[in-house]
Structure formats: structure tokens, C-alpha cells
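Engineer: need a structure here:
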Amino acid sequence: MASNEVVLSINLRDVKKASRTRRAPYAARLIKSIAARHAKVDEDKVKLSESLNNVLWSNGIQRPPSKIKVKITKREDGTVLVEYQG
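Structural biologist: Coordinates of the predicted model:
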């Protein structure tokens, strides 16, 4: 792993505070904000991978996972990619 990569286990417990029909999108926004904080960039420069999005939505909009392991990679152009680590 390069020095601009980090693997995090993110607790999504706070997603339960959102309305039942908004939990999966809320989880995606929460992961983006945590990744932006760790990479020290703005949230609009953070992109979630398709595999991560599929895992967030795997149980539907009402039941996203309670925790998830992700790999955060900061690229040369200043953007950040967040991938599902498994």
C-alpha cells in the first residue's frame, strides 16, 4: 500500500437516526464526509466506487450495513477514491 492509501473500518451506527427511507443515501454521504476529513479535501472531490455503492444498497434503502471497511486512496490530481475493502 502506498503512503496515500489508508484502510478504515467505518461505523455506520448513526445511519439509524435518519428516516427509514433515506438511510442508504445518508450512509453514502456519511462515508464521503469521513473520507474527506481523513484525506483533507473537500467533499465534492470524493468519489465512491461502484462496488462500495452496491454494498451500501445490497439490503435496500432501509437497511444499509452497520459497519463497513473501506480503502481511501488520494490521487495525484487531488481527488479521492473510496473503495470497498471487504
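Engineer: From now on I want contacts and neighbour counts done on CA atoms only, so please keep to that.
Structural biologist: Noted.
Engineer: and the spatially most central residue of the chain, what element?
Structural biologist: Note on the chain: the residue nearest the mean C-alpha position is residue 31, at 3.1 Å, using CA atoms, centre = their mean. Assigned by DSSP states H and E, residue 31 belongs to helix 23-39.
Engineer: Return the list of helices and strands in contact with that helix.
Structural biologist: strand 46-48, helix 50-56, strand 67-74, strand 80-84 (3 or more CA pairs under 8 Å, 6 or more residues apart in numbering; DSSP states H and E).
Engineer: for comparison, sequence B:
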Amino acid sequence: MSAPEEEEPIEVRTYVVPLGRTRVASRKKRAPRAIRLIKEFARRHMKAEEVKIAPELNEFIWSRGIEKPPRRVRVRMEKYEDGLVKVYLAEEGQ
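Structural biologist: Below is the predicted model:
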């Protein structure tokens, strides 16, 4: 059995996603709201319906707990032919 071939993304973009609007929510809902904001941002800017968040990005958002997500996060978004957008934490130096 051979491994499935990795699809090549048709578009790759790097963004800084502002997460200041998480401060509007109560403290116990901020990290989940940050994840929703990242997904909404990806849908709006990459014009996609389906958005997947990488585990590394999720761990970064939750690294300081549910009450104190970061104010902004630098991400790399990859869009594939089937309309799927995968969002990764951008590497330093980009």
C-alpha cells in the first residue's frame, strides 16, 4: 500500500491576524473565540468555505490558557484545489 500523494497548494499567503476582538468576550471564552476569528479571517481573505487549523497553531493560541490568547498571530494559509484552506503558524524569519 503506497502513501497518498501530498497535494500542492494552489495559493499560499502569510497574514498577521489581529485577535484584539477576543477581549470583548468574557475571560473564559477568549481562546475559543480566537480560533473562530482565525477561521472567519481565513474564509474572508482566502474565499473558502472549509478551513482547517493546524495543531501547532491551536496549541500556540491556547499556550497561555483560555483567558489570555495572544493579541495577534502570524499565520501561513494554503489553499487547495478542492477549496480547502489549511492555516499554519508562520515560521520565524518570513
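Engineer: Using a markdown table, please lay out the helices and strands packed on helix 23-39 of the first structure together with distance to residue 37 of the first structure and mean neighbour count.
Structural biologist: Listed next are those as a markdown table, based on distance: least, CA to CA, whole Å; neighbours: other CA atoms under 10 Å:
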| stretch | distance to residue 37 of the first structure | mean neighbour count |
| --- | --- | --- |
| strand 46-48 | 10 | 19 |
| helix 50-56 | 18 | 16 |
| strand 67-74 | 11 | 19 |
| strand 80-84 | 11 | 22 |
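Engineer: wait, what's in contact with residue 52 of the first structure?
Structural biologist: 70, 82, 83, 84 (CA atoms under 8 Å, 6 or more residues apart in numbering).
Engineer: let's go with 7 Å and repeat that
Structural biologist: Residues in contact with residue 52 of the first structure (CA atoms under 7 Å, 6 or more residues apart in numbering) are 83, 84.
Engineer: Residue in the second structure paired with it?
Structural biologist: The alignment partner of residue 52 of the first structure in the second structure, by TM-score structural alignment, is residue 57.
Engineer: With adjacent residues omitted, what lies nearest to the equivalent of the residue nearest to the centre of the first structure over in the second structure?
Structural biologist: Matched to the second structure by TM-score structural alignment, residue 31 of the first structure sits across from residue 38. Of all residues not flanking residue 38 of the second structure in the chain, residue 17 sits nearest, at 6.8 Å (CA to CA, 6 or more residues apart in numbering).
Engineer: burial count for the corresponding residue of the first structure for residue 23 of the second structure?
Structural biologist: Correspondence of residue 23 of the second structure to the first structure, assessed by TM-score structural alignment: residue 16. Residues within reach of residue 16 of the first structure, counting by other CA atoms under 10 Å, total 17.
Engineer: Okay then, goodbye and thanks.
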